[in-house]
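[1] Sequence and predicted structure below; questions after.
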Amino acid sequence: MNKNNTNSDSSVKTVKRNKTRESLPPKKYQVLEQDWSINQDGVNIYGRLYLPQNLPGKKKAVILSHGLAGNYRDVTKYAQYLAGQGYVAYAFDYPGGAKNGCSTGVGQLNMSIFTEEQNLKTVLNAVRNRSDVDRYQVSLLGESQGGAVSAMLASKYPKEVKSLILLYPAFSITDYAQVAFKSINRVPDTLNLFGFTVGKNYFAKLFNYDLLKSATKYNGPVLIMHGTDDIIVPETYSEKANKKFKHSKLYIFKHAGHDFKGKYVTRANRLITDFLKKN
């Protein structure tokens, strides 16, 4: 086995069904929610800030990215809890990639993981420049496609990302494109992808791109969570990513599907906050 492709500081833990009711530590701070839009180069990124009240000084921050056809509301279950624990949390709509989203400047048929990577860099810069944020303590959290995009950006700008949290990350995107169409010439002008219409631009760069390789170069601490019953992104992709990242931990949730709900959100929030305390 090639040592360069193997992570010597990785671990995998399977989280089984717990018959007892699971709970989280109570929130430490009341949470203030407010709209915050970020504008750059004709792109308007709408998002929602979650701020811990009566906590002075510069704080750690977490930027939360939704998946394809989602919107900022999909990750508020994590943002609200994080703010209650003392973090500045920001969840936003990807321009062109959010269903019923409020961001503008990228058409839905022009959206791709690469336009979203640019959007996330804009958000990262803005959050790091906030007066209430410690610019050296900003982490990225992403689910599904948002997880893949977060990993892409962290791999390019490792010094600007304190840590990385990935929920069922869609490292399968390039494999899907290459298997389904073989080349960009076979891709239709529009395509219904999991109930969301994307354009040819979504696939344009995917045939000469290895997402799993390019998005796992981040050398900081990584937390990955994935469910065994995920029918959108097989857990094997997270297992492969866990081996490629230099410092990562993978938690496999038994019986959880794509998009955690109920007790799986509780488990995820506990793992996220424990991880962020150390990283």
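    Good, I have the coordinates.

[2] From now on I want contacts and neighbour counts done on CA atoms only, so please keep to that.
    OK.

[3] Give me the neighbour count for L211.
    Residues near L211, counting by other Cα atoms under 10 Å, number 19.

[4] actually V15, sorry about that
    16.

[5] residues touching it, list them.
    Y251, I252, F253, K254 (Cα atoms under 8 Å, 6 or more residues apart in numbering).

[6] just A256 next, same as before
    H226, G227, T228, D229, D230, Y264.

[7] which residue packs closest to it, ignoring adjacent ones?
    Closest residue in space to A256, ignoring its immediate chain neighbours: G227 at 4.3 Å, by Cα to Cα, 6 or more residues apart in numbering.

[8] thought that neighbour was touching K254?
    Yes - at 6.0 Å, G227 and K254 qualify as touching, with contact defined as Cα atoms under 8 Å.

[9] another structure for you, compare them:
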Amino acid sequence: MDKENNTPVVTRRPFSCRRDSLTIRGYVFRTGTEVLPAIIICHGFMADQRSVKHYAEFLAGLGMAAFTFDFCGGCLKGKSDGRQSEMSVLTEVEDLMAVIEYVRQRDDVDHEHISLIGFSQGGVVCALTAAKIPDRIERLILIYPALCIPDDARRGRMMFAKFDPSNIPPVISHFPMKLGDVYAKAVINMNIYDEIRGYDRPVLLIHGTRDEIVDISYSRKAREVYKQCEYLEIEGAGHMFSKGHDRIAMDALEKFILSKA
């Protein structure tokens, strides 16, 4: 307990688990030593777990065991194994499934209360994963999820990378990352809304009205697909929130978590 502020002290401890031959490395943020509900936090494309540390600390302060990790091959400077050229949304789903299984095996986690939160591409990964195992995921939080990725692949324009979608090259140049063709091929025939609609438990979906990377129309459509969806548009927010927009998102997140407790 922080005596000055009378708040629990959040600790950070490393963890690791395996996905096939690859090691996934991350941290768990929590208070105390009792059994806690868990939430797994997924970072976005080219980012790493450092980008979501403030959310992990916030969620730990709400009484959750918050897990962050680096996707295999999904970071510029990640701690996990894996090559960027072998990464795709689907390999990141496999990463997340491995982390979920690891979390379920821990003695300090309430296995009946595991939630997911994902940002941008991490949001897509969370949405796909939750739809595969809805009985294991209590709540799903999506923050500016990059549901545009399959459409982008079909257009042959994924972020700054351009290619012929009918003849995808072995390497997709996306400076400073070099992506393999699997990044596009894994999603080019995917109907993202058909894939995610299988999750029928509570969802919180947050998107900024000035998102320059993922058009807000993708989240507006997802809101209609989910059966139990709380939806928030943050006026003026772009892709990657400012501190002020993070505060708005965190307030909504706290209400969502506490209302479903």
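    Done, it's in. Owing to the predicted nature of the structure, the values given are computational and were not obtained by experimental measurement.

[10] Any idea what the TM-score is?
    Superposed pair, TM-score by TM-score structural alignment, normalised by the length of the second structure: 0.91. Supporting alignment: 251 aligned residues with a Cα RMSD of 1.7 Å.

[11] rewinding a little: mind filtering the contacts of A256 of the first structure down to those shared with the second structure?
    Among the contacts of A256 of the first structure, the ones still in contact in the second structure (both residues aligned by TM-score structural alignment, their matches' Cα atoms under 8 Å) are H226, G227, T228, D229, D230, Y264.

[12] Give me the more crowded residue out of G227 and K254 of the first structure.
    More crowded of G227 of the first structure and K254, by other Cα under 10 Å: G227, with 25 against 15.

[13] where do the strands sit along the stretch 101-250 of the second structure?
    109-119, 140-143, 157-158, 161-162, 171-174, 177-180, 203-208, 229-234 (DSSP state E, counting those that start in this stretch).

[14] Distance to L22 of the second structure added to those strands, as JSON lines?
    Converted to JSON lines, the strands of the stretch 101-250 of the second structure look like this (distance: least, Cα to Cα, whole Å):
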{"stretch": "strand 109-119", "distance to L22 of the second structure": "22"}
{"stretch": "strand 140-143", "distance to L22 of the second structure": "26"}
{"stretch": "strand 157-158", "distance to L22 of the second structure": "26"}
{"stretch": "strand 161-162", "distance to L22 of the second structure": "27"}
{"stretch": "strand 171-174", "distance to L22 of the second structure": "22"}
{"stretch": "strand 177-180", "distance to L22 of the second structure": "18"}
{"stretch": "strand 203-208", "distance to L22 of the second structure": "31"}
{"stretch": "strand 229-234", "distance to L22 of the second structure": "35"}
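
[15] For A186 of the second structure, find the nearest of those strands.
    With Cα to Cα as the criterion, A186 of the second structure lies closest to strand 177-180 of the strands of the stretch 101-250 of the second structure, at 10.5 Å.

[16] Spell out for me which residue occupies the centre of the first structure.
    G142 (1.0 Å; Cα atoms, centre = their mean).

[17] The second structure: which residue goes with that one?
    With TM-score structural alignment as the criterion, G142 of the first structure lines up with G118 in the second structure.

[18] In space, what's closest to its match - neighbours in sequence excluded?
    Closest residue in space to G118 of the second structure, ignoring its immediate chain neighbours: C42 at 4.5 Å, by Cα to Cα, 6+ apart.

[19] what about the one you found, how many neighbours?
    For C42 of the second structure, the count of nearby residues is 30 (other Cα under 10 Å).

[20] For it, give me its contacts.
    Applying Cα under 8 Å, 6+ apart, the residues near C42 of the second structure are Q49, V52, T68, F69, L116, I117, G118, F119, G122, G123, V125, C126.

[21] likewise V123 of the first structure?
    V123 of the first structure makes contact with I38, I63 under the criterion Cα under 8 Å, 6+ apart.

[22] for the first structure, what spans make up the helices?
    Remark: helices assigned in the first structure by DSSP state H are 76-84, 113-128, 145-156, 173-181, 211-214, 236-244, 263-278.

[23] Of these, which stretch is the most buried?
    Of those, the one with the most neighbours on average (mean count of other Cα atoms under 10 Å) is helix 145-156, at a mean of 26.

[24] Specify the angle between that helix and helix 113-128 in degrees.
    Counting by axes from the mean of the first three to the mean of the last three Cα atoms, to 10 degrees, helix 145-156 of the first structure points 70 degrees away from the direction of helix 113-128.

[25] orientation of helix 145-156 of the first structure relative to strand 221-227 in degrees?
    Going by the same axes, to 10 degrees, helix 145-156 of the first structure makes 160 degrees with strand 221-227.

[26] got the contact list for the counterpart of R210 of the second structure in the first structure?
    Mapped onto the first structure by TM-score structural alignment, R210 of the second structure lines up with D229. The contact partners of D229 of the first structure, taken as Cα under 8 Å, 6+ apart, are K254, H255, A256, G257, H258.

[27] Trace the last one over to the second structure, please.
    With TM-score structural alignment as the matching criterion, the partner of H258 of the first structure in the second structure is H239.

[28] Contacts only, for its match.
    Neighbours of H239 of the second structure in contact, by Cα under 8 Å, 6+ apart: Y144, G208, R210, D211, E212, I213, V214.

[29] and the gap between N191 of the second structure and F119 of the second structure?
    20 Å (Cα to Cα, to the nearest Å).

[30] Sorry, wrong one. I was asking about V125 of the second structure.
    Counting by Cα to Cα, the gap from V125 of the second structure to F119 of the second structure is 9 Å.

[31] again, but for M250 of the second structure
    According to Cα to Cα, M250 of the second structure and F119 of the second structure sit 13 Å apart.

[32] With H111 of the second structure instead?
    Distance, H111 of the second structure to F119 of the second structure, using Cα to Cα: 23 Å.

[33] In terms of neighbours, single out the busier of those two.
    Legend: neighbour count by other Cα under 10 Å for H111 of the second structure and F119, higher for F119 (25 against 20).

[34] so what's the residue nearest to that one when sequence neighbours are not counted up against?
    Counting by Cα to Cα, 6+ apart, I143 is the residue found nearest to F119 of the second structure once chain neighbours are left out, at 4.9 Å. The contact partners of I143 of the second structure, by Cα under 8 Å, 6+ apart, come to I117, G118, F119, S120, G123, L205, I206, H207.
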